[in-house]
Structure formats: C-alpha cells, structure tokens
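A.B. asks: no sequence on this one, just coordinates:
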C-alpha cells in the first residue's frame, strides 16, 4: 500500500524542495555570485519538481495495486493512449510530460553558460535529463504501488521538452548573460578590477 499521494502532498514536497534549493543557492552565492547561484537553485528545484510530479500519485494514495493489475513491462506503443490532462495543465498528459522538462533544459543552458565548457556540458546535461526520464519510467515500472505506468512515449515527450528548454535557454543567453556572473565583489576590491 502506498500511503501518500494527491495534489496537496505534491505541493508540500515541492515547497520543501524549494527551501532546500534556496539553501543550496545561498551557500553557493558567496563563491559564484547570487545570479548564478539562483539559476542553479532553480535548476535543482525543477529536477525535484519533475520527480514529485512523476513519482507521487496525483489522485491521492492508491492503496493496494494488485499484481494482476500492474504491467510487467514498459509500453512501447509510441503515441498510444494517455490519460486526459492533469489539474494544472489541460490538453493531455503528453503536453504535461513535455512541459515539465522545459524549465530544466532552459536552466541547464543558463547554468552551464558561465563556463567555456558549456558546448560540452549542455549536450551531456541533455543526455543526463534523458537518463533521468528513463530512470523515472523504470521506477514507475518497478514500484507498482505508486500506481503509475512505464511508457516509452513519456520518455520521448520528456526529451522533447528538454530540447525545447535548451533552445529557449540558448535564445535567452544574450539577455541573461550568465558568463558575466562573477564572484561577489567586496568593498576592498579596487573598482578597476571589478567586472
């Protein structure tokens, strides 16, 4: 029996994740500057929110999921049947599966762009987001008690959302300019040496 679930539990867990992400950002701000640390904290929060939205039952605690009622394999029916919408975002489960990965892809670019290695880090990060999606689906398959189903279509939708997010992040680079986020300056530092 899975003892928790529902929108209230999801919102509570996301709020806790937001507090943890804010604490991590505050710890990193002194070394990397508050702008970059805030982007990193938001990236952590987006990853935690994905986990909560995909691994906590949306309609309350499902109780007992019988062995006969669970799948023993992932569905390979690409674009197959999916549940109708979700309470936050109408338009179907597939749209939500895509949208939930967009912020992570966007923030990945903005966090990585601070360093010259971003041209390597961003593709590796995108691969890591795809791996995160696969891990979520495998968890849904193995943990029948959360009453979720493993579906390859979800992975495709998740990766599509991450790619859209990366493209949005690239488009935002000239506006956000994360490469300018340096260390916090101190009053003892000469003005000429500040960026």
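C.D. replies: Nice, thanks for sending it over. All figures in this text were calculated on a predicted structure; none of them were measured in a lab.
A.B. asks: CA atoms for contacts and neighbours, from now on please.
C.D. replies: Will do.
A.B. asks: mind listing the helices for the protein?
C.D. replies: Secondary structure of the chain (DSSP state H): helices located at 7-32, 34-55, 93-99, 102-112, 118-142, 152-176.
A.B. asks: quick one, which of these is nearest to residue 79?
C.D. replies: helix 152-176 (5.8 Å; Cα to Cα).
A.B. asks: so which of the helices of the chain is the most surrounded?
C.D. replies: Burial of the helices of the chain is given as mean neighbour count (mean count of other Cα atoms under 10 Å); helix 102-112 ranks first at a mean of 25.
A.B. asks: distance check, residue 156 against residue 57.
C.D. replies: Distance, residue 156 to residue 57, by Cα to Cα, to the nearest Å: 21 Å.
A.B. asks: what sits closest to residue 137 if chain neighbours are left out?
C.D. replies: Spatial nearest neighbour of residue 137, excluding adjacent residues (Cα to Cα, 6 or more residues apart in numbering): residue 150 at 4.8 Å.
A.B. asks: quick one: the one you found from residue 141, how far?
C.D. replies: For residue 150 relative to residue 141 (Cα to Cα), the value is 5 Å.
A.B. asks: repeat for residue 105
C.D. replies: From residue 105 to residue 141 the distance is 25 Å (Cα to Cα).
A.B. asks: try residue 25
C.D. replies: According to Cα to Cα, residue 25 stands 33 Å off from residue 141.
A.B. asks: on that earlier part again, common neighbours of residue 150 and residue 141, please.
C.D. replies: Common contact partners of residue 150 and residue 141 (Cα atoms under 8 Å, 6 or more residues apart in numbering): 73, 74.
A.B. asks: does residue 136 touch residue 54 like I think?
C.D. replies: Yes - using Cα atoms under 8 Å, residue 136 is in contact with residue 54, at 7.2 Å.
A.B. asks: centroid residue for the protein?
C.D. replies: residue 47 (2.9 Å; Cα atoms, centre = their mean).
A.B. asks: contact partners for that one?
C.D. replies: With Cα under 8 Å, 6+ apart, residue 47 has these contacts: residue 104.
A.B. asks: for stretch 144-163, measure first residue to last.
C.D. replies: For stretch 144-163, the end-to-end distance is 29 Å (Cα to Cα).
A.B. asks: for stretch 76-96, that is, sorry about that
C.D. replies: 19 Å.
A.B. asks: same question, stretch 70-80
C.D. replies: 17 Å.
A.B. asks: take a look at this one as well, against the first:
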C-alpha cells in the first residue's frame, strides 16, 4: 500500500507533512491562548491534516471524465475489502481525538460524517484523480462511529465521561441535517449519482481520457461499447508507472498512463471477446493456441513478438493459460528483482479470449 500511495500520489507525504505542521501549530497556539493542555488539540489537528491529505492530494495525471459518483452493488464490495478497512481506520483516530478534545460525541460523529461526504464531493468536483464512491462514505462513517464509541468508553473508564446534553444533540442535528442537505443539493445539481436503478453515468469526454483509452476500448470491445468510468491506480507488480483503469459495458482494461501500453484486459460478457472459430463447442489445442497467440501479438507485441511460443497450462472448464516470456529477458527477470516480464492469456475451451495480464515491472 505504501508503494501504491507513493506511485499514484507522489505529493501525499509532503502534503501530509506540511498540513500537519500548519494545523498542529495553529492548534497549539489556540490551546495555549485558551489555557488548555495542547496535546489533545495538536493530535486532533494532525489527524485532520492526515485525512485531508490522504483524501484530497491529487494523483498523478489528474482525473478523467465528467464528475460522477458511484452508488451500485459492485461498490459495496469495496467496503468489505482492504480499501474499506483503510477508509474505516482513517476516521477512527479523528473521531476519538475529537471526542477527547471537544467532549461532544454526537457533534463529533456528525461532523466526521459531514467531513467524509464533503471530501467525496470535492474529490470529483476538483478532479483530483480519485473516485467518488458512496461505499467510502459508509466506511468513513463506520470508522467515525467506532472512534466515538471507543473515546466515550475510555473517558468513562477514566471517570470523565462526557455528559449527554441538549447542546450536543442540537449541534449534531444541525451539522448532520444542514451540512448533508447542502452536500445532497450540490450532488443533485452537479454530480450524477448512478447505481442499481439502471441509470448510467454520462459518457465521459474521451479527449479527457486520452487517445489510448479510446483506441483500446474500440479495439478490444468494439465501437458500440460504452466507457463508463476511468480512474488512476497503481500496481507495482505489473508496471512501474501509474495505470489508467477503464470500465466499460463489456469488460475492463488497464494501461500505462505514460506510454499507453496495455497491461490487462478482462471480458465480462461472452460476446465481448472475439467469436470462436466455427462453433461453440470445445476446440482443438492448436486452435486455442492460435487464438491466444494472435491476440497476444496484436495487443502485447513487446511481450509476444513474432515467433514467440508460449507455455500452455490447463485452466478451469477446459480453458488454457498461455504464458509468454520475451526472449530478451534472460532468466525471465529482465535483471529486475521485482519480478519477471511476462504475459498471461486465458482462452476458453470454445476459443474465446477471456482475459490477459502483462507484467512489466522494469
């Protein structure tokens, strides 16, 4: 995760350091001015600086397409993975330190939810290269709730439990009601929200995505496909450069944002891949080899040059996994300790290319 952060957002750590110093110094001076111990306010200010740096620092190359926000069943899968756990953990210290400093747990929890909603909105409006996703809001809110509960329990154990008050409750209602209403209004006016209702986002301007995305999409899936969304990511095991990931109606693909080289493709509908030769039944081994080799030479010429012969391994349901290792990679490592340069193409038993993944760790 550290390598991904450094590659996709090289300004993340400098931004975190600068904001941490500025926010921490301001909190220290305010606490001293009011005669309060400065430790709690300084820690809370640094946690706030970290949240802003992590969520708003632009990624390499900026964002693509028009502003939009995801609310669909696929997005909720992220909430239960590693990314979801990191989003949850980001808000636990922010909420816990907020309760410690302000002694208003309801207002702090509501403020954290509003902060998460606001940062998700700003991410897409300012085109920071990050995606707006309701699943992230769910994770952040869960982290805020967990941090609030932990802080209240810790204060109670120390005999300093914050008393529930009307002022805290009214502050929480005002923050959640007014703030979230304002965010919802901006989303309604400027940011299309799409999901399980079947509404799709407006087609992105392909001039913003770049010529490589258009060329790859039309070549892989045909001119009738729809480019739904793009995002910037990093996978140091596959490439040393930031990757553009594009999701379409018929599959998804990733390519190097710098060079335009295709890194991976996955066909999610059977008709998206090239039609099999003759019939849908199982094809002979040599035909599967031919289909996979032609696909590799067309889309990955640097890893499957003319004359390249892959190794073939059986896959599920009669599929074949074709592995290409370029001849200019002695020992199959290209002199790079991070991994081999190779290409893997999966062909179904009926002769359809299902997926392909390249590794160019350099």
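C.D. replies: Happy to help now that I have it. Keep in mind that this is a model prediction, so the values were computed, not measured.
A.B. asks: OK, contacts around the aligned partner of residue 102 of the first structure in the second structure?
C.D. replies: When the second structure is aligned by TM-score structural alignment, residue 102 of the first structure is paired with residue 92. Residue 92 of the second structure makes contact with 143, 144, 145, 146, 147, 148, according to Cα under 8 Å, 6+ apart.
A.B. asks: the fourth one: what's its closest spatial neighbour, skipping adjacent residues?
C.D. replies: In space, and not counting its chain neighbours, residue 146 of the second structure is closest to residue 92: 6.2 Å by Cα to Cα, 6+ apart.
A.B. asks: so how far is residue 109 of the second structure from the one you found?
C.D. replies: Distance from residue 92 of the second structure to residue 109 of the second structure, by Cα to Cα: 10 Å.
A.B. asks: any shared contact partners between these two?
C.D. replies: 144, 145, 148.
A.B. asks: redo these as CSV? Include distance to residue 254 of the second structure.
C.D. replies: Listed next are those as CSV, based on distance: Cα to Cα, whole Å:
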residue, distance to residue 254 of the second structure
144, 34
145, 36
148, 39
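A.B. asks: list just the nearest of those to residue 263 of the second structure.
C.D. replies: Once Cα to Cα is applied, the member of these that ends up nearest residue 263 of the second structure is residue 144, at 37.1 Å.
A.B. asks: what's that closest one aligned with over in the first structure?
C.D. replies: With TM-score structural alignment as the criterion, residue 144 of the second structure matches residue 162.
A.B. asks: ok, that match - contacts?
C.D. replies: Residues in contact with residue 162 of the first structure (Cα under 8 Å, 6+ apart) are 98, 101, 102, 103, 104, 105, 106, 126, 129.
A.B. asks: isn't the fifth one up against residue 48?
C.D. replies: Right, the one you point to is residue 104 of the first structure. No - Residue 104 of the first structure is beyond contact range of residue 48, at 10.0 Å (criterion: Cα under 8 Å).
A.B. asks: for residue 129 of the second structure, which non-adjacent residue is closest in space?
C.D. replies: With Cα to Cα, 6+ apart, the residue lying closest to residue 129 of the second structure is residue 63, at 3.5 Å.
A.B. asks: likewise for residue 169 of the second structure?
C.D. replies: Leaving aside its chain neighbours, residue 169 of the second structure sits nearest to residue 106 (6.2 Å; criterion: Cα to Cα, 6+ apart).
A.B. asks: ok, now residue 118 of the first structure?
C.D. replies: Closest to residue 118 of the first structure by Cα to Cα, 6+ apart is residue 112, at 5.1 Å.
A.B. asks: contacts only, for the one you found.
C.D. replies: 118, 121, 122.
A.B. asks: could you export the residues you listed as CSV, including distance to residue 174 of the first structure?
C.D. replies: Shown next, in CSV, are those (distance: Cα to Cα, whole Å):
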residue, distance to residue 174 of the first structure
118, 15
121, 18
122, 17
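A.B. asks: distance to residue 73 of the first structure for the helices of the first structure - can I get that in JSON lines?
C.D. replies: Putting the helices of the first structure into JSON lines (distance: least, Cα to Cα, whole Å) gives the following:
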{"stretch": "helix 7-32", "distance to residue 73 of the first structure": "26"}
{"stretch": "helix 34-55", "distance to residue 73 of the first structure": "17"}
{"stretch": "helix 93-99", "distance to residue 73 of the first structure": "20"}
{"stretch": "helix 102-112", "distance to residue 73 of the first structure": "27"}
{"stretch": "helix 118-142", "distance to residue 73 of the first structure": "7"}
{"stretch": "helix 152-176", "distance to residue 73 of the first structure": "11"}
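A.B. asks: now the counterpart of residue 16 of the second structure in the first structure: how far from residue 154 of the first structure?
C.D. replies: Counting by TM-score structural alignment, residue 16 of the second structure corresponds to residue 14 in the first structure. Distance from residue 14 of the first structure to residue 154 of the first structure, counting by Cα to Cα: 21 Å.
A.B. asks: and for residue 33 of the first structure?
C.D. replies: 36 Å.
A.B. asks: ok, now residue 40 of the first structure?
C.D. replies: Counting by Cα to Cα, the gap from residue 40 of the first structure to residue 154 of the first structure is 25 Å.
A.B. asks: same check, this time on residue 137 of the first structure
C.D. replies: 8 Å.
A.B. asks: can you add distance to residue 174 of the first structure and give the contacts of residue 162 of the first structure back as CSV?
C.D. replies: Listed next are the contacts of residue 162 of the first structure as CSV, based on distance: Cα to Cα, whole Å:
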residue, distance to residue 174 of the first structure
98, 25
101, 22
102, 19
103, 18
104, 19
105, 17
106, 13
126, 21
129, 24
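A.B. asks: show me the contacts for the aligned residue in the first structure for residue 132 of the second structure.
C.D. replies: Mapped onto the first structure by TM-score structural alignment, residue 132 of the second structure lines up with residue 150. By Cα under 8 Å, 6+ apart, the residues touching residue 150 of the first structure are 73, 74, 75, 137, 138, 140, 141.
A.B. asks: my guess is the first one meets residue 141, correct?
C.D. replies: Yes - when contacts are counted by Cα under 8 Å, residue 73 of the first structure is listed as touching residue 141 (6.9 Å).
A.B. asks: can you count the residues close to residue 73 of the second structure?
C.D. replies: Residue 73 of the second structure is flanked by 11 other residues according to other Cα atoms under 10 Å.
A.B. asks: quick one: residue 159 of the first structure and residue 129 touch, right?
C.D. replies: Yes - with contacts counted by Cα under 8 Å, residue 159 of the first structure reaches residue 129, the gap being 7.2 Å.
A.B. asks: and residue 24 of the first structure, what pairs with it in the second structure?
C.D. replies: In the second structure, residue 24 of the first structure lines up with residue 26, judged by TM-score structural alignment.
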